[in-house]
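[1] sequence isn't available, so here's the structure alone:
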């Protein structure tokens, strides 16, 4: 039997259910033609899935962060009913816009955190639950996944969360990270988490990095001395400058006209931004 793990890596199980990383090599008693062909077929499967797995995992994580929702029919057809993506779908907690959380059981039914059956309303919209959206039920869901030994394709239930304090919500700049000095490689690593490098300015220097936020604005972090577009290693260390909200996603010169308070960020986006910036210190 062929299965897929939490990273969509295929494996096979023996008749007794013991997992193996690959098919046994054809033996003397096997059909020489068919056994060799199936061995090659499994090798091709591993190669094909490797090409799409990282993209699909990243796609679903981005959908959770951005609050992407699917109508129930599309969720069941394109995700829960998909022969490959199903193996990722069943390792996540899902949530309707009405606030009902559920998981997909191995028999392809849906279950609540109490392990009761759940019927998905046909008019529901479904998304991947962010831990902030699960509230007090987060610990219960974590216990369920631990009991069933379900490994997740990306951090969901164990994802770091953070909040702005009242003073930060009222402010138009975020002070807690100003002056932090970090290797340029860590700044560039933010692009793997949805951040966008600023447009090169004089002498090809990128003076900021930004993260789009729901609502059409962006979180902008000024960089000093900035990243040299032609050679990112030219300045190996970057100091974080002002952190602010921009309506256009533009550069640092727009900061003087910015009046948006950080309270305009929704809790999930605020948590992701704070976690990303705190991650620069590790």
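    Nice, thanks for sending it over. Because the structure is a prediction, the values reported are computed rather than measured.
[2] from here on, just use CA atoms for contacts and neighbour counts.
    OK.
[3] quick one, helices of the stretch 1-150 of the chain?
    Ranges of helices in the stretch 1-150 of the chain, per DSSP state H, counting those that start in this stretch, are 32-66, 72-74, 86-89, 131-134, 138-147.
[4] in the stretch 151-282 of the chain, which spans are helices?
    166-170, 184-189, 267-279.
[5] sorry, back to before: tell me which of the helices of the stretch 1-150 of the chain sits most buried.
    Comparing those by mean neighbour count (mean count of other CA atoms under 10 Å), helix 86-89 ranks first with a mean of 22.
[6] second one coming, line it up with the first:
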């Protein structure tokens, strides 16, 4: 191990994950020197958190060293203190205290003082000025009793945001509790726009301000920028900071957009960053990543009824159809878009109505896209829910529509959810379920019941949010099931874009000239020639053999794999 560490330390940025995983004080100190780089920090943090005692052994001598010319610099000391705070916020204070105790009673007592200090009085050194001009007029920060904070207080808020950077600052928690969410959201977004108009200089704090103070507006706007930054190499670092800011924002809208950013990305490192951010948030709330997501799907205000847009002389009700598309309803007719204002209308009201409609339409579309993916993954994995968890879907103004368009299996019975939120079987007879609830799949469930349910859906004109009842099913022949290599697609031509889309969301990963996916304890590898690395979307590709492996990497017959999963893999490679 010592030799491996020596080699890794020659090129530490290339071996961040290895160095963060080994139990070495020397490796930990080397990494901590590099963690001013946000990409290094992100890659190192999971491993450093797992080895918190070792990291503490590396940090305490720096933090507790007496101030002198021969001692650590103020910058090094601050970096070490910052990492102690980062790990403490991840629930690792006990491990850090154990590390301090190994240096004796004096160090143990000093650690106790360190963890009891006032967080408002300890923060990073602050540069004298920002690298861009702040706006003269910013949206007011308004307290809950309707008072706007004075100019002097605004200057202090900006100082706190600059101090907070990516890590946060305790004073911002108090501020966020004192002002209205709407005013904090508008204030943070105005700061971000000022930074953007200035050419996005080196200052990072305006990005993170959208996380520390932002809400729906910041989440929507930052998500738009993240999409753009992801398309060019120069914007990748900003994209990663934007994802962190969405996580810090913490609103349901922000977390759905964060989750969707990971799902639409074809890059494993972006998917990994998003998953780590969501796992951290979920763990802090005692949930899994999927449970977190399902509890935070935003209602977008629709639980209070259909919103009404007012032009002055005209009013329009916003609705979401069974097709999950937003439309307008006025005077008994459906409208797909807002009409132009009349002379009798109020121009300001009309402008606000158009902005509200555009924002709501975009938010609904974002939720629907994410939930379609989420439920399809749940169907593929046979995920099941308790009745209590399922009722959350039924009661949700958007998910309820999606749930009614899908077919479910409970107690081995094929069921649907009716308009009243109850269950009915394929003969339209009411049924009260007792067991856990999962999505039906034609590869494994009662074909006769599914056929009758399909006829029922046609009679009632129920639209499905994605192919389920008419989903293509692929079954193996006896010969194919006995083999560890599937040859049925060998030589099949494909466009690169049809295969690249499989990388979105992390279901598949790219390994050299292979696509790889997991089916429970097994892995399936698909040969792709010449390979997707650096391939443009219309480039011609050719499928090769498909291999099945067990957890030890040994080839196994396809017949030992989950037949639903095998059908889905073969569908992925043939249905576009």
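    That came in fine, so what should we check first? Since we're looking at a predicted model, the values are computed, not measured.
[7] next, the TM-score between them, please.
    Aligned and superposed, the two chains score 0.80 in TM-score terms (TM-score structural alignment, normalised by the length of the first structure); 259 aligned residues with a CA RMSD of 2.8 Å.
[8] dump the helices of the stretch 151-282 of the first structure to a markdown table, plus distance to residue 209 of the first structure and mean neighbour count.
    Converted to a markdown table, the helices of the stretch 151-282 of the first structure look like this (distance: least, CA to CA, whole Å; neighbours: other CA atoms under 10 Å):
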| stretch | distance to residue 209 of the first structure | mean neighbour count |
| --- | --- | --- |
| helix 166-170 | 20 | 14 |
| helix 184-189 | 8 | 17 |
| helix 267-279 | 12 | 18 |
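[9] out of those, nearest to residue 119 of the first structure?
    Residue 119 of the first structure lies closest, by CA to CA, to one member of the helices of the stretch 151-282 of the first structure: helix 267-279, at 26.8 Å.
[10] ok, now which ones touch residue 98 of the second structure?
    If a contact means CA atoms under 8 Å, 6 or more residues apart in numbering, then residue 98 of the second structure has residue 53 as its contacts.
[11] equivalent range in the first structure for the host helix or strand of it?
    Using DSSP states H and E, residue 98 of the second structure sits in helix 93-101. Following TM-score structural alignment, helix 93-101 of the second structure has no partner segment in the first structure.
[12] so what does the longest strand seen in the first structure touch, helix or strand wise?
    Using DSSP state E to define each element, the first structure has its longest strand at strand 217-228. Packed against strand 217-228 of the first structure by the contact rule (3 or more CA pairs under 8 Å, 6 or more residues apart in numbering; DSSP states H and E) you find strand 205-213, strand 237-246.
[13] mean per-residue distance, the longest one versus the second structure.
    Meaning strand 237-246 of the first structure. Here strand 237-246 of the first structure, set against the second structure after superposition, deviates by a mean of 2.1 Å using mean CA distance after the TM-score superposition for the first structure.
[14] with stretch 37-48 of the first structure instead?
    Superposing on the second structure and averaging over aligned pairs (mean CA distance after the TM-score superposition for the first structure), stretch 37-48 of the first structure comes out at 3.2 Å.
[15] the first structure: which residue goes with residue 18 of the second structure?
    Counting by TM-score structural alignment, residue 18 of the second structure lines up with no residue in the first structure.
[16] can you give me the strands in the stretch 201-350 of the second structure?
    Here the stretch 201-350 of the second structure has its strands, by DSSP state E, counting those that start in this stretch, at 308-310, 315-320, 326-330, 333-335.
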